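Student: pasting the sequence and the predicted coordinates here, then a few questions.
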Amino acid sequence: MHVVVFSTKPYDRQFLEAANAGDGGRHRLVFLEARLSAETAGLAKGAEAVCAFVNDHVDAPVLEAFAGMGIRLLALRSAGFNNVDLVAARRLGLTVARVPAYSPESVAEHTVAMMLSLNRRIHRAYNRVREGNFALDGLLGFDMHGRTVGVVGTGRIGLAVARIMRGFGCTVVAHDPVPSEGGLAMGLDYLSMEDLLARSDIVTLHCPLTPATRHLIDAAAVARMRRGAMLVNTSRGAIVDTRAAIAGLKSGQVGLLGLDVYEEEADLFFEDLSDQMLQDDIFARLLTFPNVLVTAHQAFFTTEALTAIAETTIANITSFAETGRATHEVSTEKLA
């Protein structure tokens, strides 16, 4: 198939080309740096499929443009699909495929790295030592052993985090509307969201972005947290109401905040903006807090994860080319 790949970085090209070669090199991949939007959709003219990433904007006008060009498949190289208008895709007869799982350990390990860095102020210590400051004031942490970690969302990533934190000697509690078989097999103590927030020294988010989870951590949720608790989000940015988190930081209700995702990240992440002034005042405010650690959506960024993402994406395209169905289609059957 002729596939146009939007939001391409050098590593995307490297891993997708390797996966395509491993599949016999049967697909023609055209790589574009441009982010997908209504303004750039026309760049896919002549393609049979489009490959998009998490910050590409795939709304009804984009999908209508694709349908008019004869494009039949949207292959997402991500697990999430909240950036796609699935109702429009179904109406237009476009198949949407995704990568449901790649390397849960990559995200889980990054999550724990953020917890440890925040707790022991590694990011602050690193900068101090480079400036010749070897004082320990302001770097006091706490033992992870014996603390309670609340895992919100017990899919593969959440369970991987739970296993790691148990290894630290933490008590792990969980919240999920539908407790997973893996979580039950681990003997996780499932709580209501309110009870989890009240009991946890560390709250870590691993749920998909849906209407029900948008701003799951809002002002009311922050108020229910144990005072001074740590909050880490490596799932989707809009699960946390950033304004509420900032208010919690200012009041001391939120003691430590780690974000690998941000609700307005589409205008920031995956780009080098080092020679520009930040235009997002809320994000800029976040960066002023010494007890906040932000990484730019890199939790997935390991060799193993990128290999799995590329191979699954190519497998989806190949399956669609051969059968008219992708291996991992996003179901739109229940959409009106």
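Tutor: Nice, thanks for sending it over.
Student: could you use CA atoms for every contact and neighbour count after this?
Tutor: OK.
Student: what about the nearest residue to Lys45 once chain neighbours are set aside, neighbour count?
Tutor: Among residues not flanking Lys45 along the chain, Met69 sits closest, at 6.1 Å (CA to CA, 6 or more residues apart in numbering). The tally of other residues near Met69 (other CA atoms under 10 Å) stands at 16.
Student: where's Met69 relative to Cys207, distance?
Tutor: 35 Å (CA to CA, to the nearest Å).
Student: in addition, the following structure is provided for comparison:
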Amino acid sequence: MGIKIAFFGSQPYDESSFKETNQAFGFDLRFYRGNLSINNILLTQGCDAVCIFVNDIANAEIIEKLAENGVKVLALRCAGFNNVDLEAAEKFGIKVVRVPAYSPYAVAEHTVALMLALNRRIPRATWRTRDGNFSLNGLLGFDMHGKTAGIIGTGKIAKILIQILKGFGMNILAYDLFPDKEFAESQNIKYVTLDELYSGADIISLHCPLTDDTKYIINDYSISKMKDGVMIINTGRGQLINTHALIAGLKSNKVGWAGLDVYEEEGNYFYQDKSDKVIDDDVLARLLSFNNVIVTSHQAFFTKEALGNIAHTTLQNVKSFFVDNELTNEVSA
């Protein structure tokens, strides 16, 4: 077909899933391990489309260079688009497309996994028994049945999560700028203000997009409104949480547990093997030192089904523009 796509931030599993899916499309795929930056943008010369992931940055300078190199489409192989300057893309005539839904089940299920692992101290218990320590001291959890979960953002992922948590017998408080009243009625959940959610929830889980309004939605003030010993889960975007405020909450025991699949400065670490190096990010190192914190490497999406959906939707987005003269899943300023 002759259409060339350059992939940045590529991992072996990306190459595998995209190559397999591309058998039905016939594109010329080029994979690069490094994240897209001004230093490697020469690699996009002669390419029709560029595909990036969550830790690639497409600011105005990079967008302008992409346009100069002849790139027509910037394809995000993720749902979020906060890492793209959409106004610059519009100015320089580059279309931006994304994958709005690849597997909401994957993210919702990982969210529950974090809750359960924290509550029942699964990592700590595993380390102990492997060391021959079968004591239960320090492993006390709580029944999730009858507790209250506060869900911030009620999109597709959150709705699946709510259904799972209701299966545990949990009460649900929800917050969304655009509440789905029909869903709330069908699931017997209650939309409340943020302050009501903070004060009423035993577990708070973040599922809203990162915008100017939601950046650092979890901060010193919001944590002060929460129950003592609250559990905070973030499988959304790292900058939804002010990490310094979270650490202060953990140190004071105001926050009892934190499960983080994302981190606001994750770009230098996540998706890379740093096991033979010293972690020089003092904030991340501090987070990892807490035995009531679990950090996973932005893997909530990472299931076989999700990878297949990401690859198919991304390549279909490109095909829709170049072959079908349509634009599917466009993101505009």
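Tutor: Structure's in. What do you need? Since this is a predicted model, take the numbers as computed values, not measurements.
Student: and the strands in structure 1, which stretches?
Tutor: Assigned by DSSP state E, the strands in structure 1 fall at 2-5, 28-31, 49-52, 73-76, 95-97, 148-152, 171-175, 189-190, 202-205, 229-233, 254-259, 292-294.
Student: out of those strands, which one sits most buried?
Tutor: Ranked by mean neighbour count, these are led by strand 73-76 with a mean of 28 (mean count of other CA atoms under 10 Å).
Student: about what we covered before: pull the contacting residues for the residue nearest to Lys45 of structure 1.
Tutor: By CA atoms under 8 Å, 6 or more residues apart in numbering, the contact set of Met69 of structure 1 is Lys45, Gly46, Ala47.
Student: mind running it again at 10 Å?
Tutor: By CA atoms under 10 Å, 6 or more residues apart in numbering, the contact set of Met69 of structure 1 is Ala41, Gly42, Ala44, Lys45, Gly46, Ala47, Glu48, Leu63.
Student: hmm, which two among those residues are most spread apart?
Tutor: Farthest apart among the contacts of Met69 of structure 1 by CA to CA are Gly46 and Leu63. That separation is 14.7 Å.
Student: okay, those two: which has more neighbours?
Tutor: Neighbour totals were compared for Gly46 of structure 1 and Leu63, and Leu63 leads with 27 against 14 (other CA under 10 Å).
Student: so the more buried one touches Leu74, yeah?
Tutor: Yes. With contacts counted by CA atoms under 10 Å, Leu63 of structure 1 reaches Leu74, the gap being 9.0 Å.
Student: shared neighbours of the two, anything?
Tutor: With CA under 10 Å, 6+ apart as the test, Leu63 of structure 1 and Leu74 both reach Val84, Ala89, Leu94.
Student: which one is the last one nearest to, not counting chain neighbours?
Tutor: Translated: Leu94 of structure 1. Nearest residue to Leu94 of structure 1, sequence neighbours excluded (CA to CA, 6+ apart): Arg72, at 5.1 Å.
Student: quick one: map the one you found onto structure 2.
Tutor: In structure 2, the residue matched to Arg72 of structure 1 (TM-score structural alignment) is Lys72.
Student: next up, the contacts around its match.
Tutor: 47-50, 66, 89, 92-96, 318, 321-322.
Student: helices - which of the residues you listed land there?
Tutor: Leu66, Ala89, Val318, Phe321, Phe322 (DSSP state H).
Student: the last one: neighbouring residues, count only.
Tutor: This means Phe322 of structure 2. Quick note: Phe322 of structure 2 (other CA under 10 Å) scores 16 neighbours.
Student: equivalent analysis for the first one, please.
Tutor: Around Leu66 of structure 2 sit 28 other residues, with neighbours defined as other CA under 10 Å.
Student: isn't it right up against Cys51?
Tutor: No. Contact criterion CA under 10 Å: Leu66 of structure 2 and Cys51 do not qualify, at 11.7 Å.
Student: shared neighbours of those two, anything?
Tutor: Between them, Leu66 of structure 2 and Cys51 share the contacting residues Val73, Leu74, judged by CA under 10 Å, 6+ apart.
Student: circling back: what distance do you get for the match of Arg72 of structure 1 to Phe321 of structure 2?
Tutor: Noted for Lys72 of structure 2: a distance of 9 Å to Phe321 of structure 2, by CA to CA.
Student: which residues do these two both contact?
Tutor: Common neighbours of Lys72 of structure 2 and Phe321 (CA under 10 Å, 6+ apart) are Lys95.
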